[in-house]
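# The amino acid sequence is not available; the structure is as follows:
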């Protein structure tokens, strides 16, 4: 008989099991080795949104850095001092020369008269012998600028934009008249180093010497010519400290010069600001694509949870806690998200280099693509937060679902809400996403409006989905079986309604918004404005020739309405003794304080204006100088009646009191000014006149050409701007911007289509179960297809209707509040977009259904 075996008292070594993140990573990675099946839409949505944000921010960084590095070349020096109407005085020139080498240019608009071939508006640039001091001037044929511009055989040289050659049917060697000077066009302009700093012009560039400009007799008292003196600091003293010292001494030693000062650090401030604004817009479009794609992420995660319900049940059955199950599969989802984000970052980082390579010879910008780690990190953060926001709730629902419920989840889905910890993670991730959007926005007000609008649209679409499901539930039982089945599919457990309404509603809303903006812009540019706008603007009409000019227009345009007013240029120096640069203006009115503005004086209120507040001065007023201001300045600049406004005109500071505010109808394109002064303010000051001529009917193009030709002969100093040409120039720019907007918005639309396809794919398993049961019970293919068509069409029509209304509201806001033009309620384009979206929804749904119906029920029923 054996003695009983005593249990060992020696403690056995504990079994070491990996815990926490290490276990979650190991199990998630092991599961992922089976492939990424079902995550295609998930990866594509994240990659698309991250790519858009990364590409836009990286390209913007390249442009901004290019502007910063090339500031000296763009500006033509280390600092530039600009004056309107007059050249720098000998004292001012001597002051600048003490700090470095000085070169000057003069810019103005004029007419190039080619005789019988006609006349054309040109943007003149008169340069000195050192031009270009920095950078390269490229011409065809390539010759030094001094040789091309020299006086030969009684004609000065000129370098012209190729557009001018084509417009007047000229060739190199032909001669045109600029004022009273003969200018021989000796070369075609290929590239000018300081083009960006000059801004956008309405005519082609013509470069000539300053001797030619003086010979043209265009430099009359009050002529609208801008003189810019560029200072190049000595090589040994070309430091930021020396530059700051120059700018400070200019303010201190020349306080009344009235010049506009720019440095190499802000060589093109308006252009830089436009880059920032457009970057913000495109970033918001990319964020829209990411948020729309987030719906695809949620759909994919729900599909993932459905496919993994047996794994969840198995893990719980062998003792895994709900938290461990969620942690493992959240890790798996975030690893997949990381893969999609990595694809988006790679494409986004490569995009600026591809853009720089393809457009190197087209872009007139100092664009140097570069890797932007900070911008790429922000794009990655957007992607990670979006993935977490849309993935945590579907995964969190599996925490407390019992094993038995998981096994029967396909037939009776569990509706309980996730624990508070998952809702807290959701809210924290959502707050992080909003915070990133606000912190890194150029304009936080716009970003905040965007966040509010996006939140509102998501909530509205969710309410619409619930309302549609409730309506379908209460619709009764129609006699037609297909319709009855379609209604049941809309509100049944696991219905596709919320996902389809969200993805389709967002897509249609975006398309409708673009359609309303597009039609409003085109109507404004092509129909509304030309009907009420003047035919011509005439600039630089000498005071001594004003009466003769009026008679000339009466002969050339009998019966037309002619308006003529005095015109000068002035720059706001201070308001109530506060320097203009210290005034915090709204973004909409900041332009009033930047650079010089057109100003006039008048005894009567200008046309297309009405008094908003205050009183207009008497006709024979002789008191202190008064000024009438644009009424928008009340909020934009914080002005009020009685404020003192100091303006620098012709080198003199003039202070006037604000007597009234006017509501101005700028869209009429008639003569109007932000500032209108009382006549006694500029008594005796030299100035020119501005005139418009408005025809009763549409004048033939030949008459316009004849008018410009006769004008160039009779009044060579007067510049004519044909309004249709100006509108075409603006239309071209707007068209390019609209094309860029459509292209960028295409990313969000593509994301909507991906989400739509993903939502339909996510429901295919349930559709397969339904279809097989229906076929087994004797339902025909036609019956099943009819019920699905009715279901998808019903959801599509409701979603499209919301998208139309939301698009109209968003379009109205952008057109009237941002673009400040009339909203055109033409829904044609929006309806076409909505109809196309509904058709696409039905087609996407039927493609999957046809695949299901083409298979025999038996093989599938055995696996259900």
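Structure received. The shown structure was predicted, so the numbers you read here are calculated from the model rather than taken from an experiment.

# can we go C-alpha only for contacts and neighbour counts from here?
Noted.

# Just the buried positions in the host helix or strand of residue 165, please.
Assigned by DSSP states H and E, residue 165 belongs to helix 162-167. Across helix 162-167, burial judged by 16 or more other Cα atoms under 10 Å covers 162, 164-165.

# With stretch 184-199 instead?
Within stretch 184-199, the residues scored as buried using 16+ other Cα under 10 Å are 184-189, 192-197.

# Quick check: closest non-adjacent residue to residue 293.
residue 45 (4.6 Å; Cα to Cα, 6 or more residues apart in numbering).

# and the one you found, what does it touch?
Listed by Cα atoms under 8 Å, 6 or more residues apart in numbering, the contact set of residue 45 reads 289-290, 293-294, 296-297, 751, 754-755.

# Now intersect those with the helices, please.
The helices in this structure, assigned by DSSP state H, contain 289-290, 293-294, 296-297, 751, 754-755 from the contacts of residue 45.

# want to try CSV for those residues, with distance to residue 408 and neighbour count as columns?
Output for those, formatted as CSV (distance: Cα to Cα, whole Å; neighbours: other Cα atoms under 10 Å):
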residue, distance to residue 408, neighbour count
289, 36, 29
290, 34, 30
293, 30, 35
294, 28, 28
296, 25, 34
297, 24, 32
751, 33, 29
754, 30, 22
755, 27, 31
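
# Among those, pick out the one closest to residue 375, please.
Nearest to residue 375 among these: residue 290, at 15.9 Å, using Cα to Cα.

# who's in contact with the closest residue to that closest one other than its chain neighbours?
Nearest residue to residue 290, sequence neighbours excluded (Cα to Cα, 6+ apart): residue 49, at 4.2 Å. Contacts of residue 49 were listed using Cα under 8 Å, 6+ apart, and they are 286-290, 293, 344, 383, 747-748, 751.

# try it against this one:
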């Protein structure tokens, strides 16, 4: 209690010297609190609007087939039912001059069961009296240059655009589309003749339960009564699992960025605490001379530091709680789901805990040095600083506190594997940066003597006792590493999408080619583009039901391969090994194989699922379970963009099953946009039921989405970079008194202002260069680990991005260093000399 009273009295003097300390804690806490609150607001909004997003209380989805009489009877008995068919097709102008890929949704008269389909002013919705009417996204009208009331051709039918869609209530439940929405009636779909045996169409049955109905109970009953239906059942509580997963993953990344800002800020906390305690050295010595124990002194300043940290945490919490309330109001029109704005105490408590734990972890080491301040310090040089030795108990406590902080980061993470990688990377960066700082000081100490006075002074400043080297390297190195890593990840992914497309890669994918039309269609393409290469393979859709005798729902796959169990996958059959594939285990079946079904599985998927050659795999195709033994594993060159599948079956596995053919067309040289446009136009006119997808357009769309995502990541990551700059400024400010002493002595001995500025510039430039070198190397290594190890993509090093970050780091170090030094050079010598 005595220490508490003394701490309160000292705090009455204000928080001078702790501005950067407060800013760093507040910045990190605000980032974590804001991200957590926004994520929570969106997931709560997702849960609240689950029925509208899903289109009902329950959704049952089938691929390539409609529900049979028994299945439909079960659904009708459960509640009101709406049947929806979704597929892709080509919408063409009636004069044949232009066409575009569209995402078709054919609905019945009960649609929508929940929510409301809003039509833009000037149009009307679907009218049962006009079965060949359609409503479309405004993007479709813009692409084809149409207006409401104009007509388009779809397959074999001609439809009138009755209106433009303003709001589609269940749009999120259908996932990402590569074309604008075209909403039509079931009668219009039948008239288009797009439904052919084996067509890639998805049938969804939305069910609105009676009041008080339990969707989970109905879901369990559906699975129990129809175990081999092969349908996917979702409830309103899991309306958009992909979106929810994306929100959680993105929130985790941004939370880790905020935590990185806190950890980088922890270096600033240590600097600020060290500078504060150094300034209090005469007070500590006085207290010790009056009989105060070392424990009392530590308690006194620990209370003060934690009180100041608590102020920073409270500031961060206020900002973190207010930012989402303000931001969500401006983002209402662009968010994919209405967010439930409000205060979320759980998320704020987590941010506060991280902030306080960071302050404790980084304040303990400086506190461990004040126990050895003796009363004789009152008679020593004012520039001599705190003892260099840290009490072992405090060092152990600091490490334990940092370990607890790391454990909380992993425990509270959405993906603990990624969080663990982050913790290991941050810990490794700290150790390496400490090593870099030591090596820089060692190199400066052993450097040959320079003739230039400025160079001798700059190099001496790097390795002398109390040098800023360790603080500058540590503070700037962490932020620069993060900046370089993000820049290189962005560059690699963009290059992967836009530049790494092989010269002989396909220009078109043609979907839904009926097996009965593949010969005339291939002949047509061969005539249109004689020099092009055509490849065709049969294609069906199937859902993995079990692997190795374990139901898919009970499997625990590796996170990067979990996607193979989430929904339907394309499957094919072949008598020979597909192109751009290489067997790595097992053997291929004979061309005339007639035994039990066999399957070839992609090697990385097999590893993620924990299966091997000889295990069984059950896939539901067209409502029929097909059990096959894994005959071999393949490595697939996905970057070739050639036709390939995760699962390739022996030809006898689907004897008699209806299927469509997937065809690719590749030009011998560079793609010609005019030729591509002509091929699309002529193919659409001759085969209206076949869907053409331009590879370049699909990649451009994905690239645009990726660019928006990386922009958001770069903006969020600027928080950590801002923390690095603040820490660097704090480190330079912490050495202010020592630099003032040096400047005054040197000026008294005849040094000019130009010489001092030159010496300080050289010192900061050398430190910035050493830090930049480490940041580029460590950031490149981190980017390679994320791109190649986590994302399983090809890493491309972009030297200009890395060099730009390095130059920026050197400039920031020099500018901030000289900004503080300039003030020192104007100080009068007499007041400083009197206190020596």
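Sure thing, it's come through. For clarity, every value in this text was computed on a predicted model and none was experimentally measured.

# Map residue 33 of structure 1 across to structure 2 for me.
Aligned counterpart of residue 33 of structure 1 in structure 2: residue 12 (TM-score structural alignment).

# For burial, what's the neighbour tally of that match?
When neighbours are counted by other Cα atoms under 10 Å, residue 12 of structure 2 registers 8.

# Quick check: the gap between it and residue 286 of structure 2.
Applying Cα to Cα, to the nearest Å, the value for residue 12 of structure 2 to residue 286 of structure 2 is 19 Å.

# same deal with residue 88 of structure 2?
Distance check for residue 88 of structure 2 against residue 286 of structure 2: by Cα to Cα, it reads 81 Å.

# between these two, which one's more packed in?
Ranked by neighbour count (other Cα under 10 Å), residue 88 of structure 2 and residue 286 place residue 88 first, with 25 against 17.

# That one reaches residue 689, doesn't it?
No. Judged on Cα atoms under 8 Å, residue 88 of structure 2 makes no contact with residue 689 at a distance of 10.0 Å.

# Tell me the residue in structure 2 aligned with residue 432 of structure 1.
When structure 2 is aligned by TM-score structural alignment, residue 432 of structure 1 is paired with residue 404.

# Are we agreed that that match is in a helix?
Yes. Judged by DSSP: H, G, I helix; E, B strand; the rest coil, residue 404 of structure 2 forms part of a helix.

# Give me the neighbour count for it.
The number of residues near residue 404 of structure 2, taken as other Cα under 10 Å, comes to 14.

# can you check the one 4 residues further on too?
For residue 408 of structure 2, the tally of surrounding residues (other Cα under 10 Å) stands at 16.

# Average offset of the host helix or strand of it relative to structure 1?
Element membership of residue 408 of structure 2 [criterion: DSSP H and E] is helix 392-411. With mean Cα distance after the TM-score superposition for structure 1, helix 392-411 of structure 2 departs from structure 1 by a mean of 2.0 Å once superposed.

# Check which residues of that helix are buried.
Buried, per 16+ other Cα under 10 Å, within helix 392-411 of structure 2: 394-395, 397-399, 401-402, 405-406, 408-410.

# same deal with stretch 675-686 of structure 1?
By 16+ other Cα under 10 Å, the buried positions in stretch 675-686 of structure 1 come out as 675-682, 686.

# Residue 787 of structure 1 maps to what in structure 2?
By TM-score structural alignment, residue 787 of structure 1 lines up with residue 759 in structure 2.

# Hmm, I typed the wrong one, I wanted residue 395 of structure 1.
Under TM-score structural alignment, residue 395 of structure 1 pairs with residue 367 in structure 2.

# pretty sure that match contacts residue 298?
Yes. Residue 367 of structure 2 lies in contact with residue 298 (Cα under 8 Å); the separation is 6.4 Å.

# Neighbour count for the two, which is higher?
Neighbours per residue, other Cα under 10 Å: of residue 367 of structure 2 and residue 298, the larger number sits with residue 367, 23 against 18.
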